[in-house]
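K.L.:
Need coordinates for the following:
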Amino acid sequence: MFDIIINVAFCVSSLLTVLILLLPSQYDPRPPNSGETSSRPKTSVQILVLGDIGHSPRMQYHALSIAKNGGKVVIIGYKESDPHPDLISHPNISIVPIQPPPAILQTKNKLLFLIYGPLKVLFQVVCLWRCLAYTAPPSRWLLVQNPPSIPSLAVASLSCFLRQTRLVIDWHNFGYSILALKLGPTHPLVRISLMYEKLLCKYAFAHFCVTDAMRSVLQRDFQLQAPILPLHDRPASHFSPIPDPATRIDFLKQLPEAKDMSSSIEKGNTRVLVSSTSWTPDEDFSVLIEALLQYSKLATSNPNIPGILAIITGKGPQKEMYLQRIASLQSAGKLKKITIRTVWLSMSDYAKLLASASLGVSLHTSSSGVDLPMKVVDMFGAGLPVVGWSRFKAWPELVTEGVNGMGFGCADELSKQLVELFGDSKKLETLRVGAQKESTRRWDDEWNPIAGKLLGLS
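P.N.:
From the prediction side, this is the model:
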């Protein structure tokens, strides 16, 4: 009996020793010695993006602002596209890539999603834990993009507890509302996701959110006690207006998707419409297609209505479906005076395209009603007026109706707006002036007194 007790005690003590040895290193909050002060950064921040870093502009802007103000940044996420050039070249910023899930775990089928989903989450848990707890050095702060909340919030909370790191959640939307687009709002997994999100977010030291409306929801429905700081999206410096029309035309002449129509654009016979989309269910691209069909009928019978070159940027799961529909409509002759082209551009060329276009279109419908499309912020940064889906609560926080943009709620309304604006250059120019005024409101002006103050950088 005594031998059994000894063996059990040995096994338990060995297991505890292994667990202790495997614990991640902790952040040292003690102030530096006098000789280290000059070389040590003001603060250190991990930024977690459970998505493509290159497609997460807000989190990239966070990283650049922290580094610019003297902080050390490790940004953790998928490297599926090129991040902002300044992110790569800045000496205070390093990137820790997350291994993407195997392709076999990606599915659009609802039944297979219920099987593959948990396996994908388990794979992400392992990869996230390795990156947060071991690959990345311990930091004072961990800033997490939400959504996705599963499994980000759970892994991040445990890592912060063990490493003495302060957790900050940056709310772009709600994870459960995104899941509801796939499974339906009454699905049990959506309810579980909501409970999970409400529970895990309470462990955060502070919260950022993209709108005042979202802050109200977090206070009322999530009952958060930690500080909730609205931090509105603003454009980065590479988005800026091009006041000279000749310079705008010169860029379009060099753009492969527009150069063959540059003469018509220069004469005013064709307007350039730009829309950036992720080709997902929360951006119903059929609304724009239907509006262009209606516009085509009117423009064909009225020579005073110009043609449209619609340039669509972005990647996503529904792209091929819509491209097939567009090709079918074009071959049937239903898109006369309408040219639709898709393109994938570098960040620099995308910014120039926005500044050179006539009008921007946002199809973001908002799963929660309290988030806002970053694409509109970028368009305003480039001085581009916007028409966008406006049937959600937070829309007025971003667009001032008739000043820098207009809102619509159906294809008919969008079609009428296109006819109104493209048929009357004075109205379009009025909106452009408003958008250019909006472009003066920049990211650093918003970030420094809110996020910078919280992180001890301003």
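K.L.:
going forward, measure contacts and count neighbours with C-alpha atoms only.
P.N.:
OK.
K.L.:
Pretty sure L119 sits against L105.
P.N.:
Yes - assessed by C-alpha atoms under 8 Å, L119 is found in contact with L105 at 7.4 Å.
K.L.:
Using the three-state scheme, assign F239.
P.N.:
coil (DSSP: H, G, I helix; E, B strand; the rest coil).
K.L.:
Give the full set of residues in contact with it.
P.N.:
A351, K352, A355, D378, M379, G381, A382 (C-alpha atoms under 8 Å, 6 or more residues apart in numbering).
K.L.:
residues of the helix or strand in which the second one is found that come out buried?
P.N.:
Assessed by DSSP states H and E, K352 sits inside helix 347-356. Buried residues in helix 347-356, counting neighbours by 16 or more other C-alpha atoms under 10 Å, are found at M347, Y350, A351, K352, L353, L354, A355, S356.
K.L.:
Touching it from outside, list them.
P.N.:
Here helix 347-356 has contacts from 84, 238-242, 245, 248-249, 251-252, 274, 360, 378-379, 382-384, using C-alpha under 8 Å, 6+ apart.
K.L.:
change it to 6 Å
P.N.:
F239, P241, I242, R248, M379, A382 (C-alpha atoms under 6 Å, 6 or more residues apart in numbering).
K.L.:
try stretch 383-401
P.N.:
Against stretch 383-401 from outside (C-alpha under 6 Å, 6+ apart): 241, 359-363, 369-370, 404-409, 431-432, 435-436, 439.
K.L.:
Ends of that stretch, what's the gap?
P.N.:
16 Å (C-alpha to C-alpha, to the nearest Å).
K.L.:
now it, how far from the centre of its chain.
P.N.:
Its chain's C-alpha centre and that of stretch 383-401 lie 17 Å apart, by C-alpha atoms, centre = their mean, to the nearest Å.
K.L.:
cool, and stretch 339-350?
P.N.:
Per C-alpha atoms, centre = their mean, the centroid offset for stretch 339-350 relative to its chain is 17 Å.
K.L.:
cool, stretch 48-68 as well?
P.N.:
Stretch 48-68 sits 9 Å away from the centroid of its parent chain (C-alpha atoms, centre = their mean).
K.L.:
here's the other one to compare against:
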Amino acid sequence: MSPLAIILWFTFGGLFLATATIFALLPSRYEKPSTTSGNASVSVQILVLGDIGRSPRMQYHALSIARHGGTVHLIGYDESPPHPDLLASPNVTIHGLALPPKILRSPSIPFIISGPLKVLWQICTLLWALGYGAPASTWLLVQNPPSIPTLAISFLMSVLRNTQLMIDWHNYGWTILAGTKGAEHPFVGLSKAYEIAFAQTAPSANITVTHAMRHELRGAPYNIESPIVTLHDRPASIFQPLTSASEREAFLTSLPATAPFAASVLEGKTKLIVSSTSWTPDEDFSLLLDALVSYAQTSPAPIVAIITGKGPQKAAYEAKIRALHAAGQLPGIQIQTAWLSIADYAALLRSADLGVCLHRSSSGVDLPMKVVDMFGSGLPVVAYSAYASFGELVKDGVNGCGFETAEQLAALLRRLFGGREGAEELVRLREGARGESALRWDEEWDRVLGRVFGFTV
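P.N.:
Below is the predicted model:
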């Protein structure tokens, strides 16, 4: 055999092997089952690039699909305990993503270095989970934000695996980044362009949390042409109004955070307020602290405030709370931080006198799910209100009240906790919240998405 023939043989043989290897490594594609009928043929990958246990809306999507007999592969960080019904469902499989190394999550590393390296890590883990860890599915349902690298990888895998891509828009990634890095940061402009590009080209369908967001995505600069439906957050069945005084007493006396104050709360001498926070800049906890300091100087009714949640600013605010107590600026005010199971959190909401929401919308068109859970528990709410979509959830004077400053919040607390008129107003607000509790997730999901997934007609 001539040298040229040998070279050609190895060249074409190598090309053949390389091509075969590439095709062998490509993830399998979705093929509609020919023998399976009904809802069992619907399979969905659900992706949340965050802690599954702290992503209630995506968990509720999974439960709704499983309830109809569909198969769910839920992909995300497996840190906090997920909803117990997810663990019990034979139709749901959880695929935990590997967290980035601690050094990439350390605030000591400059963002311009840690950010790209963290994204590279996420790209690798997402490619593996979506392409090989979970089987090809009918749909890939993705939470946005985070947008980077979620949208790009999801789009790529939907093409490679013959899967329809659906984006659930909770907010915009670029507006959140602008809130933490500043609107002029170069990454903000890049993030916005990236998000707009994939919004226009990637999805087969879109879900939004508000009508205002749906309207915005239809217009410039997003100009989305694929279908968009609004699915308002509704409480899951675990969030229910209080059924009896004895239920409230049993819970408050058993929970360590409330047990020392239970007798006074049950007698009505002390008011119990609850706030859930992510301890991040988009929820300015100093608003509540400043309001409580102002309230404490002029109002006789003591308050116990239970603050639930985890986040990067928690330790700093706990130190500030201790300093305020040491300086005598919170007379009659007790502030307790807690991390609760979903069952205890639901019981706390229905046992409280008032809920406080500090959520500030970075986009102006999202809504906080924590208020939905409070309404589901029959708990009236005072909430930060300076954004466009606020009225889609809280009806001022009906199921809650809005505020924009710490002094306005303090004035609301004085009014609602300050005598007979305040008590009567609080009763009316609680009745309004109970009315909202009648609107449930399952009914809303079936009405909006049941037909999209083929479960209803």
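K.L.:
quick revisit: which of the buried residues of helix 347-356 of structure 1 lies closest to V18 of structure 1?
P.N.:
V18 of structure 1 lies nearest to M347 out of those, by C-alpha to C-alpha, at 46.9 Å.
K.L.:
For the equivalent of F380 of structure 1 over in structure 2, give its distance to L439 of structure 2.
P.N.:
Counting by TM-score structural alignment, F380 of structure 1 lines up with F375 in structure 2. Per C-alpha to C-alpha, F375 of structure 2 is found 9 Å from L439 of structure 2.
K.L.:
do the same with A98 of structure 2
P.N.:
For A98 of structure 2, the distance to L439 of structure 2 - C-alpha to C-alpha - is 37 Å.
K.L.:
buried residues in stretch 179-197 of structure 1?
P.N.:
Neighbour count says stretch 179-197 of structure 1 has L179, A180, K182, L183, L189, V190, R191, S193, L194, Y196, E197 buried, by 16+ other C-alpha under 10 Å.
K.L.:
Where in structure 2 does it fall?
P.N.:
Aligned using TM-score structural alignment, stretch 179-197 of structure 1 spans residues 177-195 in structure 2.
K.L.:
What number of residues are in the vicinity of the closest residue to R166 of structure 1 other than its chain neighbours?
P.N.:
Among residues not flanking R166 of structure 1 along the chain, W141 sits closest, at 4.7 Å (C-alpha to C-alpha, 6 or more residues apart in numbering). Burial measure for W141 of structure 1: 21 neighbouring residues, criterion other C-alpha atoms under 10 Å.
K.L.:
Nearest residue to the middle of structure 1?
P.N.:
Structure 1 has S56 as the residue nearest its centroid, 4.7 Å off, counting by C-alpha atoms, centre = their mean.
K.L.:
residue contacts, the residue mapped onto S44 of structure 1 from structure 2?
P.N.:
Residue pairing (TM-score structural alignment): S44 of structure 1 is matched to S43 of structure 2. The contact partners of S43 of structure 2, by C-alpha under 6 Å, 6+ apart, come to G70, T71, V72, S137, T138.
K.L.:
can we see that at 10 Å?
P.N.:
For S43 of structure 2, the contacting residues are 30, 32, 65-66, 69-73, 91, 135-140, 163, 453, by C-alpha atoms under 10 Å, 6 or more residues apart in numbering.
K.L.:
Quick check on those: which are buried?
P.N.:
The buried subset of the contacts of S43 of structure 2 - by 16+ other C-alpha under 10 Å - is 30, 65-66, 69-73, 91, 135-140, 163, 453.
K.L.:
so how far is L50 of structure 1 from the closest residue to T107 of structure 1 other than its chain neighbours?
P.N.:
What sits nearest to T107 of structure 1 in space, not counting adjacent residues and going by C-alpha to C-alpha, 6+ apart, is F113, at 6.1 Å. In this view, F113 of structure 1 and L50 of structure 1 are 18 Å apart by C-alpha to C-alpha.
K.L.:
Ok, A63 of structure 1 next?
P.N.:
Here the criterion is C-alpha to C-alpha. By it, A63 of structure 1 lies 15 Å from L50 of structure 1.
K.L.:
Check A246 of structure 1 too.
P.N.:
Using C-alpha to C-alpha, A246 of structure 1 is found at 42 Å from L50 of structure 1.
K.L.:
The two - which one has more neighbours?
P.N.:
Using other C-alpha under 10 Å, the more surrounded residue of A246 of structure 1 and L50 is L50, with 23 against 12.
K.L.:
show me the residues around the more buried one that make contact.
P.N.:
Applying C-alpha under 10 Å, 6+ apart, we find L50 of structure 1 in contact with 56, 76-78, 98, 100, 124, 128, 144-152.
K.L.:
now the strands: where do they sit in the stretch 101-250 of structure 2?
P.N.:
Assigned by DSSP state E, counting those that start in this stretch, the stretch 101-250 of structure 2 shows strands spanning 139-144, 164-169, 205-208, 228-230.
K.L.:
Regarding the closest residue to V92 of structure 2 other than its chain neighbours, what is its secondary structure?
P.N.:
Nearest residue to V92 of structure 2, sequence neighbours excluded (C-alpha to C-alpha, 6+ apart): V72, at 4.8 Å. What three-state DSSP gives for V72 of structure 2 is strand.
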